[in-house]
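Student: Sequence first, then the predicted structure, then my questions.
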Amino acid sequence: MTIPDAPLRIAVIGNGFMGRMHTHAWRTAPRFFPLGREIVPVVLVGRRADGAAAARDLDWPEYATDWREVVGRADIDVVDICTPGDTHAEIALAALAAGKHVLCEKPLANSVAEADRMVDAAATAPGVALCGFSYRRTPALAAARAHIADGALGEIRHVRAQYLQDWLSDPDAPHTWRLDRDRAGSGTLGDIGAHSIDTAQWLIGDDIAAVSAVLRTFVPTRPPMVTQAGIGGVAGAGERLPVTVDDAVAVTARFAGGALGVIEATRLATGRRNANRIEVNGSLGSVAFDFERMNELEYYRADDPAGAQGFRRIQMTEPEHPYAGAWWPPGHGLGYEHLFTHQVVDFVRAIGGDVDAAAPSFAEAARVQRVLAAVTESAANGAVMTPVHRRDDEGRAS
């Protein structure tokens, strides 16, 4: 008789937008994927006044306000960190020291020094530690990566990525923690630009070696927030608060293998709600993706007959596509929330020993952190080409 693995008992730290999304994922994953073990949500942790109500709404058995007490509890196996960046390192280090498995939202930390401490702790801790770059779990991007790894695009020459949002395009949109450097580390760069950087390196299996970058803050002050809703909220009266992070970033990048990259991210692109786009051009073909059409992948083959050349649209809803077979009949698309469910699935499988599912590790996420640091340095020095410094023990992207 096969004895099933012991249940995984979950604590989610943070009861805002991401905490709610991760809660949904933990509850959904075992209902659609064979995980081989029971998932037991135990406690939601937060500091917001409405946290207890949120815990009840999300059907958490328990709500707590002190994460320090929770991470050391014997009845917790997994600590899932969904808090602002200034708390990631402290919580993750404590959880790893307590022997827990750790899932940490991106970016990994607010500095390279913090990220390195997290990498070193994860390397010797008994638990599995992964970072939540959720877009890796989009079926279309996972399929594109497989095609690139198989050589379908030939020599990779160009990677161009855009992440365009508009939720801060109104200059009177309220101030949030995402606009405070002390809490967020950076603005658009770390919030959404980090996704583009991670996707680009992961997609082609190569590291960014050097960058030239410009950062710009278009709206230097914003009104205070009186009510939070999602990532934004409702503005109130009172003195406007300073914005201490970037609104937009533009980067040219050189990959270690020779490819040229162009990366742009902004939260002020009027009319673009969540246009996370990437295109890779190689000597034999190209792939292109836009998250606003997340169930599609565009694919071009240079060896098609001259009269039939052009990008083809592939619907990524077939059972043969990554993750898609666990869901709906072909043609019935997935949504944003499914990426977080897939992330939980891979995290649980990694805990069970599946090496292929154990990504991105803290070490991979720290490589993104080093690119963020190089972008900031380049922008501060007038957009000069700046190398991305690597640790001596770091390998190439995987």
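Tutor: That came through fine.
Student: When you work out contacts or count neighbours from here on, use the C-alpha atoms and nothing else.
Tutor: Fine.
Student: which stretches of the stretch 151-300 of the chain form helices?
Tutor: Assigned by DSSP state H, counting those that start in this stretch, the stretch 151-300 of the chain shows helices spanning 181-184, 188, 194-204.
Student: let's bring in a second model and compare:
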Amino acid sequence: MRLVIVGTGGMANSHAKKFGEIEGVDIVGGVDRNEERLTAFCDEHNIEKRFTSLEDALAWGEFDAVANVTPDAVHHPTTMPLLAAGKHVFCEKPLASNFADADEMATAADQAGLINMVNLSYRDVSALQKAHDLIAAGEIGEIRHFEASYLQSWLTQPAWGHWDKEEKWLWRLSESHGSLGVLGDVGIHILDFAGFAIGAPYQSVSCHLKTFDKAPGNQIGEYKLDANDSFTMMAETASGAVGVVHASRFASGHMNDLHLQIHGTKGGIKVTNTGDLGELFVCSGPNLEKAEWEQVELSPTPNNYRKFAEAVKSGVNGHPTFRHAANLQQVLDLAVESSKAGGRKDIPLSTQLQDA
């Protein structure tokens, strides 16, 4: 697979590293309007071809697939011409800034018969994959209740850098720079984390989004700090399970922690992203009456980068797909509407097209 990386900011380094470890993948080009950033990135990763416009890269055309690592709001306008040119696309999350754009991307990819995947990276957690398998096999019975959280603290500690001085953090705090706030940045991860484990789409949500004052006038330079910093959500799945989901960048004491508990008629499951494989605990069978939890041994699972490369090679699409990410985008859109209206929003299941 001959791969081009579009967008050469911080996350692009992870793509270059992960794809560079896969036999048979050749990273042949980089694209970025910022020539200085593009040159530094391509020099660091020994990438020969450099393009300051997507149009120039498509005119060259000597590649099979693209890793789209542009900012959220740019995913749609960059992915659509790539699909039209017959290129397979591995896109960062969220797929788009709204459901209409995400739906258009998913439909175009499916109609073109191209490999399309979204880097919902916590699918790589072995504990989550095992939890999904156990629940699908009926280990804890019918799902009744769940609670899920994604906690970060980079607004209260500088371990990853100073949020008020670095572009890679400031744009995430600004709606005018394409950010959907913590809801779009990490909320989509925890919604996917819980939904994938449960094995059912969301049916309704009621959400409250909160933006905190962080600077005089809530602005630093060109960045208006108006994107949400924390959210709390009540949700129900199509299978009838109800639960709570929340995320924050103000969760002092938590660097980057995902927690999930799922409770069914025959037991419960706990999942975290702790360690290389995550951690999984199950309370079922003989342990149920004693309310005791047993840790499950885990094995490594392929990451999304490898699954995308294998999908391009085989011609069979992998997961998570554009369609799945579009369905999640609809949940995000309705969460925003719910927060503005102060009430529950039902998700029309007829619009949640099959994740194929």
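Tutor: All right, it came through fine. This structure is a prediction, so every number in the text was calculated from the model and none was measured.
Student: May I have the TM-score of the superposed chains?
Tutor: TM-score of the superposed chains, computed with TM-score structural alignment, normalised by the length of the second structure, equals 0.90; 348 aligned residues with a CA RMSD of 2.5 Å.
Student: so can I have TSV of the helices of the stretch 151-300 of the first structure showing distance to I156 of the first structure and mean neighbour count?
Tutor: Formatted as TSV, those follow (distance: least, CA to CA, whole Å; neighbours: other CA atoms under 10 Å):
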stretch	distance to I156 of the first structure	mean neighbour count
helix 181-184	33	18
helix 188	27	27
helix 194-204	8	23
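Student: And for V119 of the first structure, the neighbour number?
Tutor: Neighbour count of V119 of the first structure, defined by other CA atoms under 10 Å: 22.
Student: and what of H246 of the second structure?
Tutor: Using other CA under 10 Å: H246 of the second structure sits among 23 other residues.
Student: List the residues that contact the counterpart of it in the first structure.
Tutor: In the first structure, the residue matched to H246 of the second structure (TM-score structural alignment) is E264. The contact partners of E264 of the first structure, taken as CA atoms under 8 Å, 6 or more residues apart in numbering, are A161, Q162, Y163, L164, G193, A248, V249, A250, V251.
Student: Just these: which are in strands?
Tutor: Those of the contacts of E264 of the first structure mapping onto strands are A161, Q162, Y163, L164, A248, V249, A250, V251, per DSSP state E.
Student: so which of the helices of the stretch 151-300 of the first structure comes closest to T138 of the first structure?
Tutor: Ranking these by proximity to T138 of the first structure (CA to CA) places helix 194-204 first, at 10.7 Å.
Student: so that closest one aligns onto which residues of the second structure?
Tutor: Taken onto the second structure by TM-score structural alignment, helix 194-204 of the first structure occupies residues 188-198 there.
Student: mind checking the SS state of P94 of the second structure?
Tutor: coil (DSSP: H, G, I helix; E, B strand; the rest coil).
Student: Tell me which residue of the first structure matches up with it.
Tutor: Using TM-score structural alignment, P94 of the second structure pairs with P107 in the first structure.
Student: and the closest residue to its match other than its chain neighbours, how many residues sit next to it?
Tutor: Leaving aside its sequence neighbours, P107 of the first structure sits nearest to G190 (CA to CA, 6 or more residues apart in numbering; 6.1 Å). If you count neighbours by other CA under 10 Å, G190 of the first structure ends up with 27.
Student: show me the contacts for G190 of the first structure.
Tutor: Residues in contact with G190 of the first structure (CA under 8 Å, 6+ apart) are P107, A184, L372.
Student: Using the alignment, find which of these stay in contact in the second structure.
Tutor: Checked against the second structure using both residues aligned by TM-score structural alignment, their matches' CA atoms under 8 Å, the contacts of G190 of the first structure keep these contacts: P107, L372.
Student: nearest to A146 of the first structure, of the contacts of G190 of the first structure?
Tutor: P107 (24.4 Å).
Student: that older thread, now, among the ones in strands among the contacts of E264 of the first structure, which is nearest to L215 of the first structure?
Tutor: Set against L215 of the first structure, the nearest of those by CA to CA is V249 (4.6 Å).
Student: What's the closest one aligned with over in the second structure?
Tutor: V249 of the first structure maps onto F231 in the second structure, by TM-score structural alignment.
Student: next one: Y299 of the first structure
Tutor: Y299 of the first structure maps onto F281 in the second structure when the alignment is built from TM-score structural alignment.
Student: ok, and the closest non-adjacent residue to that match?
Tutor: Per CA to CA, 6+ apart, closest to F281 of the second structure is Q295, 4.3 Å.
Student: So Q315 of the first structure is in contact with N295, correct?
Tutor: Yes: in this structure, Q315 of the first structure is within contact of N295 by CA atoms under 8 Å, at 5.9 Å.
Student: out of the two, which sits in the more crowded spot?
Tutor: Taking neighbours as other CA under 10 Å, Q315 of the first structure and N295 compare with N295 leading, 23 against 19.
Student: Quick check: that one vs L164 of the first structure, distance?
Tutor: N295 of the first structure is 18 Å from L164 of the first structure, where distance means CA to CA, to the nearest Å.
Student: ok, of the contacts of E264 of the first structure, which one's closest to E364 of the first structure?
Tutor: Nearest to E364 of the first structure among the contacts of E264 of the first structure is G193, at 15.7 Å by CA to CA.
Student: what would the contacts of E264 of the first structure look like in TSV with distance to A97 of the first structure and neighbour count?
Tutor: TSV is the format used below for the contacts of E264 of the first structure (distance: CA to CA, whole Å; neighbours: other CA atoms under 10 Å):
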residue	distance to A97 of the first structure	neighbour count
A161	37	26
Q162	38	22
Y163	35	28
L164	38	24
G193	30	28
A248	37	22
V249	36	23
A250	38	21
V251	37	23
